[in-house]
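Engineer: take a look and give me a structure for this.
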Amino acid sequence: MLCFKAAVFVIFLSLLPLVAPSGAYIAFNAFITRSLHLNMGSKVNVVYGGVYYNYGNAYNRHTGVFTAPSNGLYVFSWASVVEPKKMFDSEILLNGKRTGLGNCNNLKGRGYENCSRTYPLVLKAGDRVNIRTVGANNLIAYWSSFSGWKV
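Structural biologist: Prediction:
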């Protein structure tokens, strides 16, 4: 019986985008499709080109920028996985200005390191949010992600 309930729930989730009113949900979950090997001194806007979902189409997979379609409280989270002896320090930008920092320093590590940050932001329609490196030389594909949703 448990398998049947799980199957029904999975089917429900897969149909949700088809039955939800247009614009009812604003949420995205994107990931890195190629591991990044970066110059430590340069600031780079991170483009999370793979997309699991993008309800409301507010996230641009080509630029890595989320544009708020309406005023409200949004939550953003990003996860960074780095190789041993590498780091990925980053910042979350609101309209090009830093609103928070993320640190994933694995310079002394022997194994992979997984780090994450979450920030709530009050946005106005048209505000733009993205992740940029501060000091980074590595980010692992598929395991590193950026997501956001309207509360």
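Engineer: use CA for all of it now, contacts and neighbours both
Structural biologist: Will do.
Engineer: helix/strand/coil for Val10?
Structural biologist: On the three-state scheme (DSSP: H, G, I helix; E, B strand; the rest coil), Val10 is labelled helix.
Engineer: how about it, what does it touch?
Structural biologist: Neighbouring residues of Val10 by C-alpha atoms under 8 Å, 6 or more residues apart in numbering: there are none.
Engineer: what's the answer for Lys108, then?
Structural biologist: Neighbouring residues of Lys108 by C-alpha under 8 Å, 6+ apart: Pro84, Lys85.
Engineer: wasn't it part of a strand?
Structural biologist: No: Lys108 is assigned coil when assessed by three-state DSSP, not a strand.
Engineer: hey, where'd the helices end up in the chain?
Structural biologist: Remark: helices assigned in the chain by DSSP state H are 2-19.
Engineer: one more, please, to line up against the first structure:
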Amino acid sequence: MGWYHINIVLLFLTCYNVEVQGTSNGQRTDTDVSGGVDDIREGTELRLLVSSLLERQERQETRLRQLERTVSGHVEDLRRKDVRIGLLERELHDLKEASNPTIGHVTKHLSNVSTTNVNPYPQEYSGNPDTPKQVPAGHPDGSVPTKSIRLAPVDPSGPNAFSASLTTSLNLHPGLIMVFDHVLLDTDSSYNTGDGVYQVPVSGVYVFTWISTGETEDFIFLELIVNGSPRAATTSDTYMGGSWDSATGLVLVHVSAGDHVSIRSAASGRVRSVPHQTTPMFSGWRIA
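Structural biologist: I've put the predicted structure just below:
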């Protein structure tokens, strides 16, 4: 486009020079001399104007090329964003499909979770199906810890077993739910290290066992409770300073899916946990 304008200007200047040259070859008068000076002046101004126009045209073309490069860069950015959006949409679709199998199980699980508050010493479980399941209180202020929601599907034919240990010594008081903070085995992700509650994944007959060692002269009374109701208990008696006394409990219990099982203290004392010496444990597994 620039070369086209330059050729026109050169053609114009050539014709103008020919005309001036022809005039100079003829007979000159004073009028002709005066006119020639004016023509030279006009020619100089014309050249300056043409030069200015050519410079402006060049700047416009440079600006146009810059705009074309900018637009091209924006188009490429939009193309990359479209590709990224497509990948994110496919990932979201895959996540939705992966989560669909667990929706039914979560709904059933939520229907079994109770939010009923109880005192540290609830009444015996009546066995009446109309009686709501109770969650044992595990804090001195009587607040009920929140039970986590299990998202993994449960295999009814699986082993349905768990085992957890206490990694540090623990001071007890009446009504305290012992929280065994280290999970050794949990086939159904049913034991909660936040509140010490095992939520039964499948109805059946279960074996529950627990072991503890007392390190003070206080009696250590521990109970296995199901939905806030005691089912079995153990006592350890450290009768001399510096000695320890251990106790182990084992019981068979028929429980239903969604029942809450935990170990509760009925008195004050201190349970000892020392690596390679003694480790409090809480375990259970379904046998039928």
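Engineer: which of the residues in stretch 75-89 of structure 1 are buried?
Structural biologist: By neighbour count on 16 or more other C-alpha atoms under 10 Å, the buried set for stretch 75-89 of structure 1 is 76-89.
Engineer: which members of the residues you listed are the farthest-apart pair?
Structural biologist: Taking C-alpha to C-alpha, the two most distant members of these are Phe76 and Lys85; they sit 27.2 Å apart.
Engineer: can you add distance to Asn137 of structure 1 and give the buried residues of stretch 75-89 of structure 1 back as JSON lines?
Structural biologist: Output for the buried residues of stretch 75-89 of structure 1, formatted as JSON lines (distance: C-alpha to C-alpha, whole Å):
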{"residue": "Phe76", "distance to Asn137 of structure 1": "23"}
{"residue": "Ser77", "distance to Asn137 of structure 1": "20"}
{"residue": "Trp78", "distance to Asn137 of structure 1": "17"}
{"residue": "Ala79", "distance to Asn137 of structure 1": "15"}
{"residue": "Ser80", "distance to Asn137 of structure 1": "12"}
{"residue": "Val81", "distance to Asn137 of structure 1": "12"}
{"residue": "Val82", "distance to Asn137 of structure 1": "9"}
{"residue": "Glu83", "distance to Asn137 of structure 1": "10"}
{"residue": "Pro84", "distance to Asn137 of structure 1": "11"}
{"residue": "Lys85", "distance to Asn137 of structure 1": "10"}
{"residue": "Lys86", "distance to Asn137 of structure 1": "6"}
{"residue": "Met87", "distance to Asn137 of structure 1": "6"}
{"residue": "Phe88", "distance to Asn137 of structure 1": "6"}
{"residue": "Asp89", "distance to Asn137 of structure 1": "9"}
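Engineer: go through those residues and flag which are in strands.
Structural biologist: Of those, the ones assigned to strands by DSSP state E are Phe76, Ser77, Trp78, Ala79, Ser80, Val81, Val82, Lys86, Met87, Phe88, Asp89.
Engineer: list the residues that contact the fourth one.
Structural biologist: Taking C-alpha under 8 Å, 6+ apart as the definition of contact, the neighbours of Ala79 of structure 1 are Asn114, Cys115, Ser116, Arg117, Trp143, Ser144, Ser145, Phe146.
Engineer: just give the number of residues close to the residue mapped onto Pro69 of structure 1 from structure 2.
Structural biologist: Alignment note (TM-score structural alignment): Pro69 of structure 1 maps to Pro201 of structure 2. By other C-alpha atoms under 10 Å, 26 other residues sit near Pro201 of structure 2.
Engineer: Pro201 of structure 2 contacts Gly258, correct?
Structural biologist: Yes: assessed by C-alpha atoms under 8 Å, Pro201 of structure 2 is found in contact with Gly258 at 6.2 Å.
Engineer: any idea how far Tyr119 of structure 1 is from the closest residue to Ser70 of structure 1 other than its chain neighbours?
Structural biologist: Spatially, and ignoring its direct neighbours in sequence, Ser70 of structure 1 is nearest to Ala125 (4.2 Å; C-alpha to C-alpha, 6 or more residues apart in numbering). Between Ala125 of structure 1 and Tyr119 of structure 1 the computed distance is 18 Å (C-alpha to C-alpha, to the nearest Å).
Engineer: repeat for Ala68 of structure 1
Structural biologist: 15 Å.
Engineer: residue ranges of the strands in the stretch 101-250 of structure 2, please?
Structural biologist: For the stretch 101-250 of structure 2, the strands defined by DSSP state E, counting those that start in this stretch cover 161-165, 170-172, 182-186, 191-192, 197-199, 204-214, 219-226, 229-237, 245-255.
Engineer: who wins for proximity to Gly2 of structure 2 among the ones you listed?
Structural biologist: Using C-alpha to C-alpha, the strands of the stretch 101-250 of structure 2 put strand 191-192 closest to Gly2 of structure 2, at 79.3 Å.
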